[in-house]
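Engineer: output the structure for:
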Amino acid sequence: MSGLHLRHWPGDADRPALAMHCMMGSGATWGPVAEAMGGRIDLTGFDMPGHGRSDDWMPGAEDPDYFTAVTRLAAALIERPLDLIGHSFGAVVALRIAVAAPEAIRSLTLIEPVLFAAHPDPDQQARDARMAALLDQGDAARAATEFLSVWGQGPAPEAPSPRLMRQIALVAQTGAALHQDSARLLRPDGLEAIDAPVLLIQGGDSPPVVGGIIDALAARLPDVGRATIPGAGHMAPLTHPAQVAGLIGVNLDRA
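Structural biologist: Predicted coordinates:
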């Protein structure tokens, strides 16, 4: 894809790392975390299509689904084994890479992964049904506001920008990946093939479904640690960057 905006926070050249942000966010999410890490890793990030400074997502007839496209963009940035970090949807992208190519991963840190197929939850299903109904009615503004009220940082905007209203349509397009596990991340022996240290991080104030997902993933990963950040919600990399950085550092030590 042309128009993909890359971001780089220089650090230890012997410790390359790649980070993926959440839906309706941008690669700038990782700036405060990188600063708190003090150059311990050489961190690369990018703005997913339709986010940040990257071009809008305008797929052609032969293009893959959004989840697959973002995964391929991320995988193309991996030149040697590295530390892989992801938040929310970006964490599921990171997990897909780790399942497909475990040899490419030195450590894996997943913050608030939203692979809902791992833990079907009635409350989340109700939220998804509500968002789908609003989009069917053409009310992208309300759909974006309600989504961000659960998964965003601070009060959700009552009048979302046109960019946010385009992004909520992308969120809806991830349903097959996150709810039906279209990429089969949960297939037998998939998670079990990841032999790098994995750290699962959640916010203490996050929606309960996140804890259920982390329980399900942790039960199958061979080398896994867990951490909860008190007082944090879903957007912990932005609200608690020092704590997130410290936890990533713990996982680096394990690799």
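
Engineer: when you work out contacts or count neighbours from here on, use the C-alpha atoms and nothing else.
Structural biologist: Noted.

Engineer: hang on, Ala34 packs against Ala245?
Structural biologist: Yes. Assessed by Cα atoms under 8 Å, Ala34 is found in contact with Ala245 at 7.3 Å.

Engineer: out of those two, which sits in the busier spot?
Structural biologist: Ala34 (23 against 20; other Cα atoms under 10 Å).

Engineer: so the more buried one sits in a helix?
Structural biologist: Yes. Assessed by DSSP: H, G, I helix; E, B strand; the rest coil, Ala34 belongs to a helix.

Engineer: once you drop chain neighbours, what's closest to it?
Structural biologist: Trp9 (6.5 Å; Cα to Cα, 6 or more residues apart in numbering).

Engineer: who are the contact partners of that neighbour?
Structural biologist: By Cα atoms under 8 Å, 6 or more residues apart in numbering, the residues touching Trp9 are 31, 34, 39, 42-44.

Engineer: kindly report the same for Ala219.
Structural biologist: Contacts of Ala219 by Cα under 8 Å, 6+ apart: none found.

Engineer: ok, 10 Å please
Structural biologist: Shown in contact with Ala219 (Cα atoms under 10 Å, 6 or more residues apart in numbering): 191-192.

Engineer: second input sequence below; structure requested for side-by-side comparison:
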Amino acid sequence: MRQVLALHCMLASGAAWRGVQAALPGAELTCPDLPGHGRAPDWDSGPFMDQALALAMAVAPEGAFDLIGHSYGGCVALRLLADFPDRVRSLTVIEPVMFAAAAADLRAAQRDDMVGFRTALQAGDRDAAARAFTADWGDGGGWDAMAERQRVYIRDRIHLIAASGPGIADDAHGVLDRLPTDGGPVSVVVQDNPPAIVAGIAAGLRARMPQATVTYLGRDHMIPITDASGLAAHLNAIWKDVDPTP
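Structural biologist: Next up, the predicted model:
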């Protein structure tokens, strides 16, 4: 059985991978909850990515494994690859929000786009902050289309978006300069017709890792949920030439 570590996006949980797991009968996915999500411990107020990486490595399969990460989980996956390159057989990141990888003009535009979110969060208006955030980084359905239980889950955790900021906007952990330029396959998956910042991040990662490829899949940011079968087929295509033994 192929051993896989799968890291979810912010405001979700390890359960976000259920559809992908169901479509991958030949793989065993380990899907930890990141800090403050699901059943994981609350954020400890230290560097968010440090705690996220520690939680992931505490349950990671022994030896080498295939690694997948979505959105912020993709950023933690990039950090894991930089810190523990010998543990990663292959890496697939789905729309990783590693803003620091994009060109300066795209980063500036992204900061401007997030003004409404930051203003609402600073004012303590969690609903407005969640509405602003999910408009750009949701499944396209919007805040009002969500079930109340989902809105409560997101509202209660919306402050964690700001907590994750230094690691992705400023690359506080120096990940980008430490990414390997060889080794196992690296796949960057983005939606069809991605937003400029998403395309810019993919281009920045591709420039830093010559072994990386960029694949277009799905219609929105939440690809592991909205196109689980398509993502599973893509993963199988990557893994067919990767020895699954630890």
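
Engineer: ok, the residue nearest to Ala34 of the first structure to Pro81 of the first structure distance?
Structural biologist: 18 Å (Cα to Cα, to the nearest Å).

Engineer: Val93 of the first structure too?
Structural biologist: 16 Å.

Engineer: kindly report the same for Ala144 of the first structure.
Structural biologist: Where Pro81 of the first structure is concerned, Ala144 of the first structure sits at a distance of 37 Å (Cα to Cα).

Engineer: so the two - more neighbours on which side?
Structural biologist: Between Ala144 of the first structure and Pro81, counting by other Cα under 10 Å, Ala144 is the more crowded of the two (28 against 16).

Engineer: just give me the match in the second structure for the more buried one.
Structural biologist: Here Ala144 of the first structure is matched to Ala130 in the second structure, going by TM-score structural alignment.

Engineer: repeat for Phe89 of the first structure
Structural biologist: Match for Phe89 of the first structure (TM-score structural alignment): Tyr72.

Engineer: shouldn't that match be in contact with Ser13?
Structural biologist: No. The criterion here is Cα atoms under 10 Å, and Tyr72 of the second structure misses it with Ser13 at 11.6 Å.

Engineer: mind listing what Ala36 of the first structure touches?
Structural biologist: 30, 241-246.

Engineer: do that again at 7 Å, thanks
Structural biologist: By Cα atoms under 7 Å, 6 or more residues apart in numbering, the residues touching Ala36 of the first structure are 241-242, 245.

Engineer: in the second structure, which of those still touch?
Structural biologist: Retained contacts for the contacts of Ala36 of the first structure in the second structure, judged by both residues aligned by TM-score structural alignment, their matches' Cα atoms under 7 Å, are 242, 245.

Engineer: export the contacts of Ala36 of the first structure to TSV and tack on secondary structure?
Structural biologist: Output for the contacts of Ala36 of the first structure, formatted as TSV (three-state DSSP):
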residue	secondary structure
Pro241	helix
Ala242	helix
Ala245	helix
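
Engineer: any chance of the contacts of Ala36 of the first structure in JSON lines, with distance to Gly175 of the first structure too?
Structural biologist: Below are the contacts of Ala36 of the first structure laid out as JSON lines (distance: Cα to Cα, whole Å):
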{"residue": "Pro241", "distance to Gly175 of the first structure": "28"}
{"residue": "Ala242", "distance to Gly175 of the first structure": "32"}
{"residue": "Ala245", "distance to Gly175 of the first structure": "30"}
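
Engineer: map Ile201 of the first structure onto the second structure.
Structural biologist: In the second structure, Ile201 of the first structure lines up with Val189, judged by TM-score structural alignment.

Engineer: quick one: the strands in the first structure?
Structural biologist: For the first structure, the strands defined by DSSP state E cover 6-9, 16-20, 42-46, 82-87, 105-111, 198-203, 224-229.

Engineer: neighbours around the match of Ile201 of the first structure, how many?
Structural biologist: The burial count for Val189 of the second structure: 24, using other Cα under 10 Å.

Engineer: enumerate every residue touching it.
Structural biologist: 93-95, 214-217.

Engineer: so which of those persist in the first structure?
Structural biologist: Shared with the first structure, among the contacts of Val189 of the second structure: 93-95, 214-216 (both residues aligned by TM-score structural alignment, their matches' Cα under 7 Å).

Engineer: noted, bye for now.
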